[in-house]
Structures are given as structure tokens and as C-alpha cells.
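Undergrad: Sequence and predicted structure are below.
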Amino acid sequence: MSIRFDGQVAIVTGAGNGLGRSHALALAARGAKVVVNDLGGARDGAGASSEAAKAVVAEIVASGGEAIAHGANVAVMSEVEDMVKQAVDAWGRVDILVNNAGILRDKSFTKMSLDDFKLVMDVHLMGSVNCTKAVWDLMKEQQYGRIVMTTSSSGMYGNFGQANYGAAKMAVVGLMNTLGLEGAKYNVRVNSLAPTAATRMTEDLMPEEILAMLVPEAVTAGALLLCHDGAPSRHILCAGGGGYASSRIFETEGVYLDPSQQTPEAVAEHWDEICNTDRQAPLENGAKQSEKFLLKAQAFLQQNNA
């Protein structure tokens, strides 16, 4: 199978450097017309410059591709709407959105200001919300769309000093789960990428010899699968250093406690059974949890009324 994007239009946010740049270049090399979005700020979100995005566009054009730069701050909806309008004005549609833009303001929760918490949430979560909202109806109308959220192991598993970043990165998984359901009948598929790569976001977090192994292009290989016509939906693809894995949220089978046992003491007594993973399974949607518990309750009632 050859993965190509000929005739398709992609928006990649935070594409002036690192992973976003790698995603944008690879999409263009495989035929996509690309909006290279980058505010051009520092790693902590301060400042702005269009030079990085323009440099990526120049590289794409020099290789025979088509691209435009846009400096929208993804946390500002009016700027995002202008970016999408420019894409549609230039090429008539938007097929792919890669929500990659992000910043870091790491500190322990004790030392972290609420302003720093909110800013990271605004860029990672609301930036993804804004960009997705701006293309959502377009994709529904054209009966086609591929959206990639960028999550993180920091959100799924936690990481010291990243309460703001981790909260935002887990939030986009919840966004993915619901939008994947809502977009299904319109052929709009939504997935998440959990990357590990050597970028300016990680340059002072790992030794040089480790960073040398974590090339962005290895992550981009996974990202492009999620952008493709044959992409799954509502999956988390983890990628880094040539390794690829899938992460999903599973729920144990659990137990049913009859009304006389529905006490904290009984829950504690059955804790090992509640946590038993032998029959754990992913749930298709939130209602499936309620369905599971109600079926257990009905089975108890039927047994006791027989």
C-alpha cells in the first residue's frame, strides 16, 4: 500500500519546527497542499515570528510542492478562522488537520501559577478545539476528514512537573473519543498521536545520545498513517525512536454488590476483584459503562426473583 495525499489539503499547526515541520514536509512530499501554521513563539509561548513557517514553505516549494504560511495563534479563534479561510480560498477544501502546536511551562504543581496552567491548557486543548471547530463543518459537508490530536505519555501516565501539560494532553483524548463518534457517519476520523521525539520541547529533558535516536521523522511515519484515507478512528498511536504501539483505555469487568452491600467497606473488601484485569475491555462509548452496570443489576434481580 502506497500512502499518498495527492489533491488533498492539510493544515499542520506548530509546523515551523520539530514534529510539526517534519509532518508538514512529509505530507507535502506525498502530494498534499499544506498550510504551515506557526505563531513563531518561544518554547514557553512568548513572542512571535513568521520566519520559521516561511522557511518550511520555501523548502516545500523548492521541492515542487504547494504550501502557504499562516501565523495564527491557535488559542485565538478569529485567527484560526482566518487561517482556514485562506486554505479554502487557495485550494477549495481542507482534508487533514494535524493539531500539533504546543508550549511548555513546567513546574511542580506547588510552584505553578494558575496563569501558567491556563495558558498551557489554552494552547494545547483550546487550540485543538478551535482548529477542529473551524474545519469540522467543512469536513462534514465534503464527507471526508482526517484529524490528528497530539497527546502525550505525560497525560496518559503522568510526569512530574507537568500537571498543566498532562491535563491538556489527556483532555484532547476525551475530545478525540467524542468527535470520533460524532464524525463517523460523515467519514471524519479522529485519532491521537503520542510522540517521543527530539525537539526543542524535549532538548533539555534527555541526554544527547538519547535525543539522537529520537528523530521526528520516525514519529511522522505514524502521523501520516493517521492522516490517510485508510486511517482508523478513536485510536492512540504511540511513536518514538522507531517504536510504535497502541494505547487504549480499558475497564475491568468489575463486580455487582447487592443493595445491602453497597457500602465503602464492601467496596474495599471486593477491591481485588474490582481491579482484576482478566476480563477487561475497551468500551465503545460512555453509555456502555452504564449498560454494563445495569445488566449486572438486572441479572441480580432476576436471580433473586426466580
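TA: Everything's here; your move.

Undergrad: going forward, measure contacts and count neighbours with C-alpha atoms only.
TA: Will do.

Undergrad: all strands for the chain, in order.
TA: 9-12, 33-37, 67-70, 96-99, 145-150, 188-196, 236-240, 243-247, 250-251, 281-282 (DSSP state E).

Undergrad: Just put these in a markdown table and tack on distance to residue 211 and mean neighbour count.
TA: A markdown table is the format used below for the strands of the chain (distance: least, CA to CA, whole Å; neighbours: other CA atoms under 10 Å):
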| stretch | distance to residue 211 | mean neighbour count |
| --- | --- | --- |
| strand 9-12 | 23 | 27 |
| strand 33-37 | 25 | 29 |
| strand 67-70 | 28 | 24 |
| strand 96-99 | 23 | 28 |
| strand 145-150 | 20 | 27 |
| strand 188-196 | 10 | 27 |
| strand 236-240 | 10 | 23 |
| strand 243-247 | 14 | 13 |
| strand 250-251 | 31 | 14 |
| strand 281-282 | 34 | 12 |
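
Undergrad: Put together JSON lines for those strands, with distance to residue 57 on each row.
TA: As requested, these are exported to JSON lines (distance: least, CA to CA, whole Å):
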{"stretch": "strand 9-12", "distance to residue 57": "12"}
{"stretch": "strand 33-37", "distance to residue 57": "7"}
{"stretch": "strand 67-70", "distance to residue 57": "5"}
{"stretch": "strand 96-99", "distance to residue 57": "16"}
{"stretch": "strand 145-150", "distance to residue 57": "21"}
{"stretch": "strand 188-196", "distance to residue 57": "23"}
{"stretch": "strand 236-240", "distance to residue 57": "25"}
{"stretch": "strand 243-247", "distance to residue 57": "29"}
{"stretch": "strand 250-251", "distance to residue 57": "41"}
{"stretch": "strand 281-282", "distance to residue 57": "41"}
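
Undergrad: Take this one as well and set it beside the first:
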Amino acid sequence: MPLSQINQKIILVLFLVFVISALYILSANKEKYSDTFLGNDNSSITNVHPGDSIQQAINNTSPCGTVTVYPGLYKENLVVNRPLIIISNPGETNNTIVQAADPEEDVFNVTADNVTISGFNIKGTTSKAGIYCSGSGGNITGNKLSYNNYGVYLNDSNRSILENNEVNNNSVGIYLRNSSNNQLKSNKISCVGIFVGLDNNATGIYLEDSDNNKLMSSTISKLWDGVNLTDSSNNELNNNSILQNYLINSNNNKVLNNTIEKLGYSYSVVLANSQNNTLQGNTASPNTEIKVFYSFDSKNNTFEGERYTVNEQGSRCVYRER
């Protein structure tokens, strides 16, 4: 056989080997890293199944795309650095579990604006947050967050919505730091006696240096502290069922129409160096009365009720709401 024909056959065999290898690699990657395709608006849609990597799906999905995660256990620490919608298959919150692979890191670390995280069971970080968000305009909805140090931690995060989340057995349920104009609505925050953290306390919602936030229609129960505002002003707490509240160096806040339950403390609301706050329309749970304790440096606050006592060296007094 002429040499030229032999060379042609060798080239043909090598070409076929190359094609078969390429098809095998593409098939393997598709199986490992999920299915990615274009939606009607040309944004990426990626489906993630058990055994796939959610992080790889996030990396492979174009900005403003959607990552849909099917039920299963995913042990990962995720970084979200682009605007995405990350959702569980509808109705599968309890069964779509994202657990920290490294318990010393956040489960979700969101650095981008306009990120949606919805429908996950998020747990297992002993010192960080189930969802840590430093981006703005986010939507954290319909998640279950448990056995983390922080359930949700917003840091320099503005105009975000936290709604219909179930947050339990965390040291702090929801923590806002330097975060403003956020809405916290219809969340359920609780602890049943077991929580993560070194300190023997647990707080439902903690705002620090955070202004103009709205906390509405949420339930906080079975915790040491309900809502703590420190250096936080112009916030509104409305129509919640909550435990004790602390306002420290916090001004112009409104505590309205809440049901306040007392759990092992003498006072329902404590004000320290806090001015021009309004407490009106609040009611007590059964067998509880609302007592507002404030220090001498808390002035021009508006209460419904009567002065209860003036004592403790004349520096503090207590109001009892009707």
C-alpha cells in the first residue's frame, strides 16, 4: 500500500479518536456540572441535581440567570459574585439541603447586588452565617436556616427583602450591620434550647448601625432576647409577636402594634440613651404586662400608659403600658 494511503488512514483514525474523546468529555462534564441552557430572555438557566456542584453551576450561569437546585444534600460553601436567582425546585425547601462543607465559613457568601436565594434548608456553620450578604437589592425568601452562628447576616446591604424565612437554633437569627432600607417581613425566628455559639444567649433580630429598616409581621419566640437596636435609628417594628426589646443609643424608632411576651425578665422594653422613640398600640401576651424601663438619659420618648415607679437613685423610671 502506498505510503500516502497509509498516512491518510492514520489521520482518519486519529480524527475519529479525537471526535469520540471530545464527545465523551462533553457528556461527562454535562453529567457532572448540571444542565445549562438559555431561557426565553436569553439568560442562562442551570439545573443542579444531586452529585452536581452548585458552585460550578453559579460559575457557569451568566449574570441575571437562574440556578435551580433539585432535592438532595449538597455539602458546599458557596460564593455568589454575580446577580443570580438561586432557587430550590418549588416546594422542596426541607429536602434541598445546603450544609457547610467547612463549618468555619459561610454557607452562602453573597457579594453581588440583586441576588435571590429562595427555598433552601441551610445549616452547619458554627462561627459564620447561613447567608452572609454584602450586596444590595437582594431577596432572601422562604428559606429554613438552622444551627448556624448567624442565620442571616446583612453587612452594608441595603434595599433587601427577607420574607417568610424560618430561622431557628442560631445564636443570632437575623443580624443587620451598617444596613439600611431593608424589609424583614413574616419571618419566624425561634430557639428550642439548643443553639450554636460560645455565649449563653440568643437574639432574634439584632440591628447595629442600621437605619430606616422595617420589621413587620414576624414572630420571635423561645429566645433570650427579641429585638436589639444598637446605634440604629428611624426603624419601624410593626405588628410583630416578639420578646423583650432593647434600644441602645437609638433614636426616632417606632414600636407599634406588637404583641410583646416577657420571658424571664422584669421589663418588656429597655431604652438606654435613646431619644424620640414611639411605643404605641402594643399589647401583652396573656399573664404579662408591658413595662418600659428607661435610663435618665433617654428623653422625649412617647409611651401609652402611666409612670409605674421612680427609683434606683432617681436616675431611672418605669412606664407600664395600658
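TA: That came through fine. Only a predicted model underlies this, so the values are computations on that prediction, with no experimental measurement involved.

Undergrad: Any idea what the TM-score comes out to?
TA: Here the superposed chains carry a TM-score of 0.30, computed using TM-score structural alignment, normalised by the length of the first structure; 143 aligned residues with a CA RMSD of 5.9 Å.

Undergrad: Grab the nearest non-local neighbour of residue 99 of the first structure.
TA: residue 149 (5.1 Å; CA to CA, 6 or more residues apart in numbering).

Undergrad: just checking, that neighbour touches residue 191?
TA: Yes: at 6.2 Å, residue 149 of the first structure and residue 191 qualify as touching, with contact defined as CA atoms under 8 Å.

Undergrad: got any residues that touch both of the two?
TA: residue 176 (CA atoms under 8 Å, 6 or more residues apart in numbering).

Undergrad: Would you mind measuring from residue 302 of the second structure to residue 310 of the second structure?
TA: Using CA to CA, to the nearest Å, residue 302 of the second structure is found at 17 Å from residue 310 of the second structure.

Undergrad: Ok, residue 271 of the second structure next?
TA: Taking CA to CA, one finds residue 271 of the second structure at 15 Å from residue 310 of the second structure.

Undergrad: and if you look at residue 270 of the second structure?
TA: Using CA to CA, residue 270 of the second structure is found at 15 Å from residue 310 of the second structure.

Undergrad: Compare neighbour counts for the two and give me the winner.
TA: The residue with more neighbours, out of residue 270 of the second structure and residue 310, is residue 270; 19 against 12, by other CA atoms under 10 Å.

Undergrad: all helices of the second structure, in order?
TA: 3-33, 54-60 (DSSP state H).

Undergrad: okay, the ones you listed, which one's buried deepest?
TA: Neighbour counts (mean count of other CA atoms under 10 Å) averaged over each of these peak at helix 54-60, with a mean of 19.

Undergrad: Show me what that helix is packed against.
TA: strand 44-48, strand 65-69, strand 78-80 (3 or more CA pairs under 8 Å, 6 or more residues apart in numbering; DSSP states H and E).

Undergrad: just the helices in the first structure please.
TA: With DSSP H as the criterion, the first structure has helices at 18-29, 51-62, 77-91, 114-121, 127-142, 153-156, 163-183, 208-211, 216-227, 264-269, 271-274, 287-305.

Undergrad: Return the set of buried residues in the second one.
TA: Read that as helix 51-62 of the first structure. Residues of helix 51-62 of the first structure classed as buried: 52-60 (neighbour count, 16 or more other CA atoms under 10 Å).

Undergrad: Farthest-apart pair in these, please.
TA: Distances among those were taken as CA to CA; the most separated pair is 52 and 60, at 12.7 Å.

Undergrad: Which neighbours do the two have in common?
TA: By CA under 8 Å, 6+ apart, residue 52 of the first structure and residue 60 have no common neighbours.

Undergrad: Dump the helices and strands packed on helix 54-60 of the second structure into JSON lines; add mean neighbour count as well.
TA: Below are those laid out as JSON lines (neighbours: other CA atoms under 10 Å):
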{"stretch": "strand 44-48", "mean neighbour count": "22"}
{"stretch": "strand 65-69", "mean neighbour count": "23"}
{"stretch": "strand 78-80", "mean neighbour count": "20"}
